[in-house]
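Novice: predicted model follows, preceded by the sequence.
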Amino acid sequence: MATRAVRLFGDPVLRQQASEVVDFDAQLRHLVADLHDTLYDQDGAGLAATQVGVLQRVFVWHGADGEEGHLVNPVLEFPDEELQDGPEGCLSIPGLYFDTKRRLNTIAKGYDVHGRPLQVVGEGRMARVLQHETDHLDGVLFIDHLDPDARKEAKRAIREAEWNQPPEIRVSPHRVRGVLS
């Protein structure tokens, strides 16, 4: 299929809530294939459709053991109150990782690309991925889960990140008629 550009922090689409998928058609299958290709290209753990500018409730993941999958219209359940705390990053906030508290165990229910019911049980890293990607579909970023001091540090690091610098604007030394006086 094809890779798509990953939207970076500051892009308004990352703060929008995605719409439920109602058509389980070829277009959805192409989107999921593109998400997988993009995720392989970016070498990440998960990627939500909103991160490539598509406001549909779909995400894909690649597990540490080579497994991969997708989920359409996910709904999360938490079988217990156990928490995990550890480094979390995001393809939309590249190169930055911050300790983030998440539930240790998660059950995600939704559908596959053909509209068949699907349930994914996640523990540890997989639970983190399921929560992180579902958050994207709700317009939530992982830094929103940080305590106030850590969030302040994260926002400072984002402002200083090389990928977040404004492009250099060069002014022509030549006089342009009608534009400059």
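Specialist: Done, it's in. Numbers count the residues shown, from 1 in each chain.

Novice: only C-alpha atoms from now on, for both contacts and neighbour counts.
Specialist: OK.

Novice: isn't Val140 up against Arg15?
Specialist: Yes: when contacts are counted by Cα atoms under 8 Å, Val140 is listed as touching Arg15 (6.3 Å).

Novice: put this next to the previous one:
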Amino acid sequence: MAVREIIQFGNKTLTRVSRKVEKIDEEVLNLVQDLKDTLYSTDGVGLAAPQIGVLKRAILIDLRDGSEPIILLNPKIVKKIGRIEDIEGCLSYPGYEGPVVRPRRVIVTGVTLKGEEVEYTADGFLARAFCHEIDHLDGIIYTDKCKKVYKIEEAEE
């Protein structure tokens, strides 16, 4: 469909809670295609609908490691296990990153584009990606959980 503009840090849309997807119709299918087109125009690994200005509970994660992309509607973290701190960045805040504590493992439920309920058990980077994108649906960005955010160039010096 289209590469959409990614909403940037400071835009109030990123702080709003997204609405549940009630039915999988042409509008939702177009939204997901826009998420794909937009994500694949970047070097990111995940994108949530609010980042392209749509307050619907839809996420796309593609770790670009050969695994299948994950498209999930109404995702929900049902269990968190452990804790680990690592560096995160965001397409809505380019050029910056910071340390965020997240669960080591999560169990996530949601609905596929075929309307099937699914469950994922995710570890490591995938668990972090799920948490990051689901946070976007709840109006939370990673900087809300960071002790310090810094320019990437500063970290490389």
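Specialist: That came through, no problem. None of these values were measured; they are calculated from a predicted model.

Novice: chain neighbours aside, what residue packs nearest to Leu39 of structure 2?
Specialist: Leu47 (6.3 Å; Cα to Cα, 6 or more residues apart in numbering).

Novice: please apply the same query to Asp138 of structure 1.
Specialist: Closest to Asp138 of structure 1 by Cα to Cα, 6+ apart is Gln17, at 4.4 Å.

Novice: which residues sit in contact with the one you found?
Specialist: By Cα atoms under 8 Å, 6 or more residues apart in numbering, the contact set of Gln17 of structure 1 is 55, 136-139.

Novice: neighbour-wise, which of these leads?
Specialist: For the contacts of Gln17 of structure 1, counting by other Cα atoms under 10 Å, the largest number of neighbours falls to Leu137: 28 neighbours.

Novice: do you know how far that residue is from His30 of structure 1?
Specialist: Here Leu137 of structure 1 is placed at a distance of 18 Å from His30 of structure 1 (Cα to Cα, to the nearest Å).

Novice: rewinding a little: just give me the match in structure 2 for the residue nearest to Asp138 of structure 1.
Specialist: For Gln17 of structure 1, the aligned position in structure 2 is Val17, judged by TM-score structural alignment.

Novice: am I right that that match sits in a strand?
Specialist: No: using DSSP: H, G, I helix; E, B strand; the rest coil, the assignment for Val17 of structure 2 is coil, not a strand.

Novice: can you give me the strands for structure 1?
Specialist: Taking DSSP state E to define them, one finds strands in structure 1 at 46-48, 58-62, 68-77, 83-90, 93-103, 105-111, 117-123.

Novice: what's the closest of those strands to Ala157 of structure 1?
Specialist: Ala157 of structure 1 lies closest, by Cα to Cα, to one member of these: strand 93-103, at 7.7 Å.

Novice: average offset between the closest one and structure 2?
Specialist: Strand 93-103 of structure 1 differs from its equivalent in structure 2 by a mean of 0.9 Å after superposition (mean Cα distance after the TM-score superposition for structure 1).

Novice: contacts for that strand?
Specialist: With Cα under 8 Å, 6+ apart as the test, strand 93-103 of structure 1 has contacts from 8-9, 78, 81-90, 127-128, 131, 142-143, 145-146, 150, 154, 157-158, 163.

Novice: ok, stretch 45-62 of structure 1 next?
Specialist: Stretch 45-62 of structure 1 is contacted from outside by 4-8, 13-14, 16-21, 31-32, 35-36, 39, 44, 63-64, 68-74, 91-92, 129, 133-134, 136-137, using Cα under 8 Å, 6+ apart.
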